[in-house]
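Enquirer: Just a sequence and a predicted model for now, questions to come.
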Amino acid sequence: MKGRFVLRNVKRINKEEIDIVVEDGKIAEVAKAGSGRGQQIFDYSDVYVSSGWIDLHVHAFPEFDPYGDEIDEIGVKQGVTTIVDAGSCGADRIADLAASREQAKTNLFAFLNISRIGLKRIDELSNMDWIDKDKVLQAVNKHRDLIVGLKARISKSVVRDSGVEPLRVARELSHETSLPLMVHIGSGPPNIEEVIPLLEKRDVITHYLNGKENNLFDDEGKPLQVLIDAIERGVHLDVGHGNASFSFKVAEAAKRYHIDLNTISTDIYRKNRLNGPVYSMSNVLSKFLYLGYSLEDVIAAVTTNAASWLEKPELGRIQIGDTANLTLFTVQNDPITLIDSEGDKRVAERRIEAKGVVVNGTFIEC
């Protein structure tokens, strides 16, 4: 609902209690707890508030199977105010994705799949004829408000005999469009040591904590030199949990070797939302609390860090005058069994639970 309303007694990550007054879709006041005035008061004592959660890797084109879902099912209903579709659509269908955002409450951006067919089939880079450079350029020029980067899924089942060549073409398109790449990594060939050196500053490695043989860590859990070099170049690391791309053991190794947490994303779609192992953004965030990251670091990974990558700092802050995009959540001291993409189960003592959002000034309970 819009108008003037107050989120009363919410607490920041540092435990400071405040009131947030929202009026005409914008943050009108950040006041001492109990002092905010509005036509409607929503008391959220003992509930945390952050800027709206951002999920940098989802699949929000419901027509495609298995990688598809409804925008708001994986957005505001999960406590997420902004989602970024990670290459569901190529040039053939990106206009349809752009049109769908008009009907959704959740903010939507997208990576454009360099294959014109997108995820209509899941070997979309196995035929180089499906990479139409002119169509990519036309789509980017027409949908600059939607497209934030280009997506290339560089793993064996996607590229088949094309090897690393689709990534070389993606690199050229990145330079022509001035857009960064998001590169999905997984089973080889191509070998991970062929893939990572082609990535540049602000490009995104998604699935960096996957437990497949062709991953970024050696048998002892030590990060490969190509990963260290990529981090030094400014390549961005994104979780992209998904059905098959998050391993507790690899995540523990990354933390042990001080590989910084950049963004936590879900790679959520209908199947792994309903049947796991993803379920929700809250569930994925709870896994990183279990791993020993602070609440501050976990929430930063879906707020300030993600907003900074998107070059939309207003999405990652709570500031008077900004459009109100906020997430309300709790941290419950309730045991929960968490499962990774390899079936490894862990029992955590705390879990994060989304309670509601304010998205573009509209309050919605989860």
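Expert: It's in. Numbering: from 1, shown residues only.

Enquirer: contacts and neighbour counts: CA atoms only from here.
Expert: Will do.

Enquirer: What separation is there between residue 224 and residue 214?
Expert: Plainly put, residue 224 is 11 Å away from residue 214 if you go by CA to CA, to the nearest Å.

Enquirer: Mind listing what's buried along the host helix or strand of residue 337?
Expert: When elements are assigned from DSSP states H and E, residue 337 belongs to strand 336-339. Buried residues in strand 336-339, counted by 16 or more other CA atoms under 10 Å: 336, 338-339.

Enquirer: Tell me the one of these nearest residue 147?
Expert: Set against residue 147, the nearest of the buried residues of strand 336-339 by CA to CA is residue 339 (32.3 Å).

Enquirer: More neighbours: residue 224 and residue 214, which one.
Expert: Neighbour count, other CA atoms under 10 Å: between residue 224 and residue 214, residue 214 has more, with 18 against 14.

Enquirer: residue contacts, the nearest residue to the more buried one once chain neighbours are set aside?
Expert: Among residues not flanking residue 214 along the chain, residue 187 sits closest, at 5.4 Å (CA to CA, 6 or more residues apart in numbering). For residue 187, the contact set (CA atoms under 8 Å, 6 or more residues apart in numbering) comprises 155-157, 212-215.

Enquirer: Return the distance of residue 187 relative to residue 215.
Expert: The value you get for residue 187 to residue 215, if CA to CA is used, is 8 Å.

Enquirer: List the contacts of residue 283.
Expert: Contacts of residue 283 (CA under 8 Å, 6+ apart): 338, 351-353.

Enquirer: how about a cut-off of 7 Å?
Expert: Contact partners of residue 283, counting by CA atoms under 7 Å, 6 or more residues apart in numbering, are residue 352.

Enquirer: try residue 314
Expert: Under the criterion of CA under 7 Å, 6+ apart, the neighbours of residue 314 are residue 322.

Enquirer: in stretch 22-33, what's buried?
Expert: For stretch 22-33, by 16+ other CA under 10 Å, it's 22-23, 25-31, 33.

Enquirer: Among these, name the ones in helices.
Expert: Taking DSSP state H, every one of these sits outside helices.

Enquirer: ok, residue 178 - how many residues close by?
Expert: Around residue 178 there are 12 other residues, counting by other CA under 10 Å.

Enquirer: And for residue 141?
Expert: 12.

Enquirer: now do residue 334
Expert: Around residue 334 there are 10 residues (other CA under 10 Å).

Enquirer: Same question for residue 134.
Expert: Residue 134 has 11 nearby residues by other CA under 10 Å.

Enquirer: ok, and here's another one to check against it:
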Amino acid sequence: MSERFVLRNVKRVNEEEIDIVMESGNIVEITAAGEGCGAQVWDGSGAYVSSGWIDMHVHAFPDFDPYGDDMDEIGVKQGVTTIVDAGSCGADRIADLVANSEQAKTKVFAFLNISKIGLQRVDELTNLEWIDREKVRQSVEAYRNVIVGLKARISKSVVGDSGIEPLRIARELSNETALPLMVHIGSGPPEIEDVISLLERKDIITHYLNGKKNNLFDVEGKPLQVLLDAIERGVHLDVGHGTASFSFKVAESAKQHGIGLHTISTDIYRGNRLNGPVYSMANVLSKFLYLGYSLEETVAAVTNHAAAWLGKPELGRIQVGDVANLTLFNIRNEPTELMDSEGEQRVANRLIEAKGVVVSGEYIKC
């Protein structure tokens, strides 16, 4: 018979203090703080608890350089219980990524790169022959339990002379497979207006807060009409911080003009985890506290908002009867330097620090 495990004296992001009682990997009881009973007790002593953090944009295929990393290094070891690989692999290597995910403690989903070579090289859409439509369809059919969408990186260094054509093909593949697109935006050409106009409801714009010239805000910081139109028709905005795709100034403009915070993701891989400016999900979340978002808004962007997009609301809640999928974290109140992708540093007074996760009935310390 499985022993009961209690997380004692933890608090939700709304400051409600609770105990969470688990058995056989499931939540069996939520009580007032100090009232939960079990054979094993972990005293949170005021730590925050949320449903497990979800990172909607990572690169978790270690074979590829520079855009690769170990799944658990950027997952459970950082307080992230679910990661979504953002197109590291195309049809040629998606089977290998899926096989790797079966060995990880972190739950893994993936966007399939429309280029069969994926990020084996970083100009994967310069040759349209690398987009093999039949292999895309076969991969989606074979791994539909893992693949949640298609990925197209539409910026100058990736598409070269192919221009907007890879995105047009991606749109057709999206319609054929009934899967949404995640579209990376960056330097042009193609021009940002041409890219965004092809996106539909539930498609994702990742890197929407980048500070490059071809971004979604004008020189005065106002959102472009093409962005407002996309939001109106249900296009999803994802941060995708990365090495070169998050600007404090652009993020401040977005907040000032009421552009909603959909999902916060890291675009993390080995290089920007070890050397910055990403470092961790906690570091990226701390930047949004600095920007003036509440703790509730910030955590929602990596829990229930992401879970809703994935169509798996159970990943974004803490509820009796659900599998225990939890992240524990603290907030440290002391001055800390944070850096964006432009090299701009800001001093924040609150820093989120991941303490641990509960996955598959196991507590893993960060």
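Expert: Cool, got the structure. Fair warning: this is a prediction, and the values are worked out from it, not measured in the lab.

Enquirer: where along the stretch 1-150 of structure 1 do the strands fall?
Expert: Per DSSP state E, counting those that start in this stretch, the stretch 1-150 of structure 1 carries strands over the ranges 4-11, 17-23, 26-32, 40-43, 48-51, 53-58, 80-86, 107-113, 147-154.

Enquirer: Can you tell me which of these is nearest to residue 207 of structure 1?
Expert: Across those, closest to residue 207 of structure 1 is strand 53-58 (CA to CA), at 9.8 Å.

Enquirer: how big is the offset of that closest one relative to structure 2?
Expert: Overlaying structure 2 shows strand 53-58 of structure 1 at a mean distance of 0.1 Å from the equivalent residues (mean CA distance after the TM-score superposition for structure 1).

Enquirer: Not counting that strand itself, show me its contacts.
Expert: 79-86, 240, 265-269, 302-303, 306, 327.

Enquirer: quick one on the thing from earlier: can I get the strands of the stretch 1-150 of structure 1 in CSV with distance to residue 331 of structure 1?
Expert: Listed next are the strands of the stretch 1-150 of structure 1 as CSV, based on distance: least, CA to CA, whole Å:
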stretch, distance to residue 331 of structure 1
strand 4-11, 12
strand 17-23, 15
strand 26-32, 22
strand 40-43, 17
strand 48-51, 8
strand 53-58, 15
strand 80-86, 16
strand 107-113, 25
strand 147-154, 32
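
Enquirer: which one of these lies closest to residue 260 of structure 1?
Expert: For the strands of the stretch 1-150 of structure 1, the distance to residue 260 of structure 1 is smallest for strand 53-58, at 16.8 Å, taking CA to CA.

Enquirer: Only the buried residues of the closest one, if you could.
Expert: Within strand 53-58 of structure 1, the residues scored as buried using 16+ other CA under 10 Å are 53-58.

Enquirer: nearest to residue 320 of structure 1, of these?
Expert: residue 53 (18.2 Å).

Enquirer: what about the closest residue to that closest one other than its chain neighbours, neighbour count?
Expert: Beyond its immediate neighbours in the sequence, the residue positioned closest to residue 53 of structure 1 (CA to CA, 6+ apart) is residue 80, lying 4.7 Å away. When neighbours are defined as other CA under 10 Å, residue 80 of structure 1 has 33 of them.

Enquirer: What residue in structure 2 is paired with residue 80 of structure 1?
Expert: Mapped onto structure 2 by TM-score structural alignment, residue 80 of structure 1 lines up with residue 80.

Enquirer: Would you confirm that its match contacts residue 52?
Expert: Yes. With contacts defined as CA atoms under 7 Å, residue 80 of structure 2 counts as touching residue 52 at a distance of 6.2 Å.

Enquirer: State the number of residues packed around residue 129 of structure 1.
Expert: 10.

Enquirer: Kindly apply the preceding question to residue 307 of structure 1 instead.
Expert: By the criterion of other CA under 10 Å, residue 307 of structure 1 has 25 neighbours.

Enquirer: Please tell me how far it sits from residue 257 of structure 1.
Expert: Per CA to CA, residue 307 of structure 1 is found 26 Å from residue 257 of structure 1.

Enquirer: which residues in structure 2 does the strand or helix carrying residue 355 of structure 1 match up with?
Expert: Here residue 355 of structure 1 sits within strand 351-359, counting by DSSP H and E. Using TM-score structural alignment, strand 351-359 of structure 1 corresponds to residues 351-359 of structure 2.

Enquirer: ok, and what's touching the matching stretch?
Expert: Outside stretch 351-359 of structure 2, the residues that reach it (CA under 7 Å, 6+ apart) are 76, 78-79, 282-283, 285-286, 324-333, 363-366.

Enquirer: Need the buried ones from those selected in ChimeraX.
Expert: Per 16+ other CA under 10 Å, the buried members of those correspond to this ChimeraX selection:
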select :76,78,79,282,283,285,286,324,325,326,327,328,329,330,331,363,366
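
Enquirer: neighbours around residue 274 of structure 1, how many?
Expert: The number of residues packed near residue 274 of structure 1 is 12, by other CA under 10 Å.

Enquirer: ok, so what distance separates it from residue 241 of structure 1?
Expert: Distance from residue 274 of structure 1 to residue 241 of structure 1, counting by CA to CA: 15 Å.

Enquirer: same check, this time on residue 297 of structure 1
Expert: Taking CA to CA, one finds residue 297 of structure 1 at 17 Å from residue 241 of structure 1.

Enquirer: between these two, which one's more packed in?
Expert: Between residue 297 of structure 1 and residue 241, counted using other CA under 10 Å, the more crowded position is residue 241 (28 against 19).

Enquirer: mind checking the end-to-end distance for stretch 297-314 of structure 2?
Expert: Across stretch 297-314 of structure 2, first to last residue, CA to CA, it's 18 Å.

Enquirer: Would you check the span in structure 1 matched by that stretch?
Expert: Residues 297-314 of structure 1 are where stretch 297-314 of structure 2 aligns, with TM-score structural alignment as the criterion.

Enquirer: which residue ranges form the helices in structure 1?
Expert: Here structure 1 has its helices, by DSSP H, at 94-100, 133-142, 156-159, 165-177, 192-195, 225-233, 248-256, 270-274, 281-290, 295-300, 304-310.
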